[in-house]
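have a look; sequence and predicted model below, questions after that.
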Amino acid sequence: MAIRGVLFDLDNTLLNRKQAFERYARYLIEQYAHVNNDDELEAYVASMIRADQNGYRSKKELYTELRDTLPLKDAATTVEQLLQTWFTQFSSFTVHMDGALDILEALRNDGYRLGLITNGSSGSQHGKIDRAGIRHYFDALIVSDDVGVKKPQPAIYAIALERLGLTPEESIYIGDHPINDIQGANAAGLRAVWLEGFMQWPQGGAAHPHVIYHLSELRSLLMELNRGA
């Protein structure tokens, strides 16, 4: 069956969360921590990036650790203050993935229906979407916090497909996470494309899906799959 709908992950797929978090980490440390020199700053930034675990760690746990380990300018700084900085400031560091706007524009012009499925808090994810200026591209936009279910659960894909008016067989999903994105989409009946470069494929996991290394490769892949259909 020909592909009519293209659904995307958000972080490290359409937005470069890795770059955004590095910039944000530098900002947070400069705001709250006493740093003696550039080398020390870079060491704290690297430590914060490791502690973040690519965004898959509890925010309260992360900022509790930072509160206890950073050399704070003000010893009275609370975890709640650090969390509030995250929720109010992180979206301002949003970075487009290279080629994201081009591929969204091209796919819209090609007549595909477009969807977005992302895990995360409503405020944080919607803030990034609006900061990136990409909301208008999507016929369905699903944030897990809004619907009470998250990837890799099949239900979140079903919600998106219902809003798009498409079946799984005529839809494809692109993301960077082998479990949440690729195995989740496959379990929901969609074809999946792995954007390699951010997450490791699990040892002993299912065979690789379609793989791209840059979003610019997606359009030709869709043409190839539709020719085969």
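Happy to help now that I have it.

contacts and neighbour counts: CA atoms only from here.
Fine.

who's in contact with Val193?
Counting by Cα atoms under 8 Å, 6 or more residues apart in numbering, Val193 touches Ile172, Tyr173, Ile174, Gly175, Ile182, Pro209, His210, Val211, Ile212.

columns secondary structure, neighbour count and distance to Val45 on top of the residues you listed, output as CSV?
Formatted as CSV, the contacts of Val193 follow (DSSP: H, G, I helix; E, B strand; the rest coil; neighbours: other Cα atoms under 10 Å; distance: Cα to Cα, whole Å):
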residue, secondary structure, neighbour count, distance to Val45
Ile172, strand, 22, 36
Tyr173, strand, 25, 32
Ile174, strand, 27, 29
Gly175, strand, 27, 26
Ile182, helix, 26, 30
Pro209, coil, 15, 34
His210, strand, 14, 34
Val211, strand, 17, 31
Ile212, strand, 18, 29
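
hold the first one in mind and look at this next one:
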Amino acid sequence: MKYNKVVVFDLDDTLYNEVDYLKSAYYEIAQYVDANEFGLSDEMFQNYTNGSNVFKLLIGKYPAFAMDDLLYKYRNHLPSILPREGALELLLKLKQEKTILGLITDGRSVSQRNKLNALNITHFFDDIIISEEFGSEKPCIANYMFFEKYSADEYYYIADNVKKDFIGPNNLKWSTICIMDNGKHIHKQQFNLEQVFLPKHQITKLSDAYNIIK
């Protein structure tokens, strides 16, 4: 069956702000390590912003805990995160128009699935590609070519990381859309790269993507 449009999204710092995942994980770990230490999660986040090794400093303060314990909590906790402004509205509008929706995200299966469940958006997507499950990470073109099975007239990829997100879909002649940093992105955006890495469109809010796709 041939489809008109396929719209594929990135997850982290596209459909939600990844810094909120960090804060959620730090709060969970702080409660696990010392629930009575008020402000411990804020201290952890401050250490992160300073470029320090957060878990190494925490173990120095609480030597009874091992690195593996903290990493397990970080990767497996059910985060307290919310969709980025306009994300749900865009997904709902596209779904109502019978658009094929996909997701391509790098990371561990349990972490990325927990994020999707916390955001309550799994049901919007026809296919979800998570690097640990799929066997390759962006910018591997196979992650994008998976969606070519729909033989659509138009393909779109909405993401944020200029270094790795757009080179694959650009080579496949997809329309690529970059959601600009709202001041909260984990990875700073750099546009002084070769043309093949650069998105065809830049937007400041997700709702603007609809005007490109429609």
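Received the coordinates, thanks. Bear in mind the structure is a predicted one, so any value in this text is a computation, not a measurement.

and the TM-score between these chains?
TM-score of the superposed chains, computed with TM-score structural alignment, normalised by the length of structure 2, equals 0.83; 205 aligned residues with a Cα RMSD of 2.7 Å.

still on that earlier bit, overlap between the contacts of Val193 of structure 1 and structure 2?
Shared contacts between this structure and structure 2 among the contacts of Val193 of structure 1 (both residues aligned by TM-score structural alignment, their matches' Cα atoms under 8 Å) comprise Ile172, Tyr173, Ile174, Gly175, Pro209, His210, Val211, Ile212.

with distance to Leu83 of structure 1 added, can I get these in a markdown table?
Shown next, in a markdown table, are the kept ones among the contacts of Val193 of structure 1 (distance: Cα to Cα, whole Å):
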| residue | distance to Leu83 of structure 1 |
| --- | --- |
| Ile172 | 35 |
| Tyr173 | 31 |
| Ile174 | 30 |
| Gly175 | 27 |
| Pro209 | 37 |
| His210 | 37 |
| Val211 | 36 |
| Ile212 | 35 |
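
which of the residues you listed sits closest to Val95 of structure 1?
Taking Cα to Cα as the measure, Val95 of structure 1 lies nearest Gly175 of the kept ones among the contacts of Val193 of structure 1, at 16.5 Å.

dump the residue contacts of the closest residue to Lys205 of structure 2 other than its chain neighbours.
Excluding the flanking residues, the one nearest Lys205 of structure 2 by Cα to Cα, 6 or more residues apart in numbering is Ile179, at 6.6 Å. By Cα under 8 Å, 6+ apart, the residues touching Ile179 of structure 2 are Thr14, Ile158, Ala159, Asp160, Gln202, Ile203, Thr204, Lys205, Leu206.

alignment lookup: Ile179 of structure 2 to structure 1.
In structure 1, the residue equivalent to Ile179 of structure 2 is Leu195, according to TM-score structural alignment.

before we move on, what about Asn120 of structure 2?
That one, Asn120 of structure 2, aligns with Gly133 by TM-score structural alignment.

gap between that match and His126 of structure 1?
11 Å (Cα to Cα, to the nearest Å).

those two - which one has more neighbours?
More crowded of Gly133 of structure 1 and His126, by other Cα atoms under 10 Å: His126, with 18 against 12.

which secondary structure element contains that one?
Assessed by DSSP states H and E, His126 of structure 1 sits inside helix 122-132.

ok, now how distant is Thr13 of structure 1 from Tyr157 of structure 1?
Distance from Thr13 of structure 1 to Tyr157 of structure 1, by Cα to Cα: 17 Å.

those two: which is more packed in?
Higher neighbour count among Thr13 of structure 1 and Tyr157: Tyr157, with 27 against 23, using other Cα under 10 Å.

aligned to the more buried one, what sits in structure 2?
Under TM-score structural alignment, Tyr157 of structure 1 pairs with Tyr144 in structure 2.

surely its match and Phe166 touch.
No. The pair Tyr144 of structure 2 / Phe166 is not scored as a contact, 10.1 Å apart, by Cα atoms under 8 Å.

make JSON lines out of the contacts of Val193 of structure 1 and add distance to Leu141 of structure 1.
Below are these laid out as JSON lines (distance: Cα to Cα, whole Å):
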{"residue": "Ile172", "distance to Leu141 of structure 1": "15"}
{"residue": "Tyr173", "distance to Leu141 of structure 1": "13"}
{"residue": "Ile174", "distance to Leu141 of structure 1": "14"}
{"residue": "Gly175", "distance to Leu141 of structure 1": "15"}
{"residue": "Ile182", "distance to Leu141 of structure 1": "18"}
{"residue": "Pro209", "distance to Leu141 of structure 1": "24"}
{"residue": "His210", "distance to Leu141 of structure 1": "23"}
{"residue": "Val211", "distance to Leu141 of structure 1": "24"}
{"residue": "Ile212", "distance to Leu141 of structure 1": "23"}
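
sounds good, over and out.
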